[in-house]
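Student: I'll drop the sequence and a predicted model, then ask my questions.
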Amino acid sequence: MRYSANLGFLFTDLALPDAIRAAHAAGFDAVECHFPYATPAAEVAAALAQTGMAMLGLNTHPGDRGAGDFGLAALPGREEEARAAIAQAVAYAAATGTRAVHVMAGVTDDPRAGATFAANLAFACDCAAPHGITVLIEPLNPRDVPGYHLLGADHAARVIADVGRDALRLMFDCYHLQITGGDLLMRFRALRPLIGHVQFAGVPDRGDPSVGEVDYSWLLPRLAAEGWDAPFGAEYRPAGATGDSLGWLSRWR
């Protein structure tokens, strides 16, 4: 099995190009990130070329975090900002060879949010198509992000069906989906045709994946046996230095 380091949480004491190199040195097979935009794309592309690793995904800009934004794509009245963030993400992904863009929905209770999200996702698929980039949506959990528009895998599956674009896929984040229903293996099987990426972290605290209520040493090989042959994304918050938290990586090889 192969593993990807999510550099939004891992090796965060390093500049992004150095974090890519550190992930490679630690034994990861690929990387992914959250918001890389402060780093020139050429520097990221150079680090990826040097290490031979792929960047699996990045997020659209979340908006004004200080004002409570956590994504823009489902916010009525902010379509111009949302589409600028999508275009920015797709351009950065194309420049770095990144395979997928996660379009963040945002926090809203506006009844028009569903239609707004669907229209912006169709726009994202149109932007991504010439570059062969996958568009991902990720259902979160209401404990971590109260009021987030996209909650639960069933909601995400309905959105994908409604938008009806081949490039649109589900981010199967085991941490969030355990909190919003559990039964991860059965849900993976049911959703398998829709899944574009898999992430994992310890539950309930999003810490070390070898600790907590989900036994990933059991689960991840079973997801692989279901036909998942891409890297699993380690998106957890280490309690200290990233290097000190990587015992699971060598054990689960």
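Tutor: Now that the structure is in, tell me what you want to look at. Numbers count the residues shown, from 1 in each chain.
Student: From now on I want contacts and neighbour counts done on CA atoms only, so please keep to that.
Tutor: Fine.
Student: where along the stretch 51-200 of the chain do the strands fall?
Tutor: Counting by DSSP state E, counting those that start in this stretch, one finds strands in the stretch 51-200 of the chain at the ranges 54-55, 58-59, 100-102, 134-137, 168-173, 195-200.
Student: Report all helices and strands that the third one contacts.
Tutor: If you count contacts as 3 or more Cα pairs under 8 Å, 6 or more residues apart in numbering; DSSP states H and E, strand 100-102 packs onto strand 58-59, helix 79-96, strand 134-137.
Student: Looks to me like Phe11 is in a strand.
Tutor: No: Phe11 is assigned coil when assessed by DSSP: H, G, I helix; E, B strand; the rest coil, not a strand.
Student: That one: neighbouring residues, count only.
Tutor: As a burial measure, Phe11 scores 21 neighbours (other Cα atoms under 10 Å).
Student: For it, give me its contacts.
Tutor: Counting by Cα atoms under 8 Å, 6 or more residues apart in numbering, Phe11 touches 19, 22-23, 241-242.
Student: this is the other structure I want to compare:
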Amino acid sequence: MIVETGAGPIRLAANLKWMFTEVPFEQRFDEAAASGFTGVEFASPYELPAARVRELLDRAGLVQALINTPAGPAGSPTAMGAAYVPGAREEFRAGVLTSLEYAAVLGAPVVHVMAGLRPENADPELAFASYVANIAWAAEQARGSGVRIALEPINKRDQPRYGLASMEVAAAVAEAVDPDTVGVLFDVYHAQVDRGNIVERFERLVPRIVHVQIADNPGRGEPGTGEIAYDRVLARIAASDYEGWIGCEYGPLAGTREGLAWTERIGR
């Protein structure tokens, strides 16, 4: 979906985990296309064969903008990712390889490598060193494939033990490891909860940003339902050098299609 902001166009991708939940997952591709989207993202395609997901994309005429690396079982140490979990190296590596296989079939340009939770008894420095080494290994696997590795922090209010601390730390890791292959997933919602100052931080980090996601705060609903001045934020993103997708990773407050009215208000 192309939306004019007044400062230029932006490309929106529907997040099919959060949006169009009124229908079963496989029907959400057609719903997204019927609502004007040309791209989609979702964390986990792994419940279906890659060829089936490719078929759903092609049938709806959609581009896959992003996928995540696989998560471990609910309640496990790697339920939110394995990169930051000392001792989970083999699970991490297997997940990265699987995600790159899916990305190749789906044509996804970005794979979000989830950090995961730092175990309570883990040494913080050891956990961080393990994380950086894991990201370096993932970059080696992705190098030359056309896939960018994205690193996303989660704010400490919602998940105090999430390993990756901030957008700035993510950018520093990307710079240290391989800035041509690794970059930042700039989630506006998480940035707002974590210190705010969204526009300045975005513009400072934009050379390292490979994907953007949006939701309002509080409530994580669609833009216009909270305190974030999305008309200005999205206009600044449109005016920047960022040319990638903006994923709508929000939970519509009153139905997905009804909630899309915000896209008509942005450019006014």
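Tutor: Perfect, I can see it now. Worth saying up front: this structure is predicted, and the values here are computed from it rather than measured.
Student: so of the contacts of Phe11 of the first structure, which ones are in strands?
Tutor: Judged by DSSP state E, strands contain none of the contacts of Phe11 of the first structure.
Student: quick one on the thing from earlier: turn the strands of the stretch 51-200 of the first structure into a markdown table, columns for mean neighbour count.
Tutor: Output for those, formatted as a markdown table (neighbours: other Cα atoms under 10 Å):
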| stretch | mean neighbour count |
| --- | --- |
| strand 54-55 | 22 |
| strand 58-59 | 26 |
| strand 100-102 | 26 |
| strand 134-137 | 27 |
| strand 168-173 | 24 |
| strand 195-200 | 21 |
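Student: could those strands be laid out in a markdown table, adding distance to Val90 of the first structure?
Tutor: Below are the strands of the stretch 51-200 of the first structure laid out as a markdown table (distance: least, Cα to Cα, whole Å):
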| stretch | distance to Val90 of the first structure |
| --- | --- |
| strand 54-55 | 13 |
| strand 58-59 | 9 |
| strand 100-102 | 7 |
| strand 134-137 | 9 |
| strand 168-173 | 14 |
| strand 195-200 | 16 |
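Student: For Glu226 of the first structure, which of the ones you listed is the nearest?
Tutor: In terms of Cα to Cα, the element of the strands of the stretch 51-200 of the first structure nearest to Glu226 of the first structure is strand 195-200, at 12.1 Å.
Student: What range does that closest one cover in the second structure?
Tutor: Aligned by TM-score structural alignment, strand 195-200 of the first structure falls on residues 209-214 of the second structure.
Student: Likewise for stretch 146-159 of the first structure?
Tutor: Under TM-score structural alignment, stretch 146-159 of the first structure corresponds to residues 160-173 of the second structure.
Student: cool, and stretch 223-237 of the first structure?
Tutor: Mapped onto the second structure using TM-score structural alignment, stretch 223-237 of the first structure covers residues 237-251.
Student: Among the strands of the stretch 51-200 of the first structure, which comes closest to Ala115 of the first structure?
Tutor: With distances scored as Cα to Cα, the stretch of the strands of the stretch 51-200 of the first structure nearest to Ala115 of the first structure is strand 134-137 (14.9 Å).
Student: Of the contacts of Phe11 of the first structure, which is the nearest to Ala93 of the first structure?
Tutor: Nearest member of the contacts of Phe11 of the first structure to Ala93 of the first structure, counting by Cα to Cα, is Ala19, at 17.5 Å.
Student: shouldn't the closest one be in contact with Leu7?
Tutor: Yes: with contact defined as Cα atoms under 8 Å, Ala19 of the first structure and Leu7 form a contacting pair (6.9 Å).
Student: Spell out for me the ChimeraX command that would select the buried members of the contacts of Phe11 of the first structure.
Tutor: Per 16 or more other Cα atoms under 10 Å, the buried members of the contacts of Phe11 of the first structure correspond to this ChimeraX selection:
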select :19,22,23,242
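Student: Using JSON lines, lay out the contacts of Phe11 of the first structure together with distance to Gly114 of the first structure.
Tutor: Below are the contacts of Phe11 of the first structure laid out as JSON lines (distance: Cα to Cα, whole Å):
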{"residue": "Ala19", "distance to Gly114 of the first structure": "36"}
{"residue": "Ala22", "distance to Gly114 of the first structure": "40"}
{"residue": "Ala23", "distance to Gly114 of the first structure": "37"}
{"residue": "Ala241", "distance to Gly114 of the first structure": "40"}
{"residue": "Thr242", "distance to Gly114 of the first structure": "38"}
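Student: now, which of the contacts of Phe11 of the first structure lie within helices?
Tutor: Mapping these onto helices (DSSP state H) picks out 19, 22-23.
Student: Which of these sits closest to Pro40 of the first structure?
Tutor: The closest of those, once distances to Pro40 of the first structure are taken by Cα to Cα, is Ala19, at 14.3 Å.
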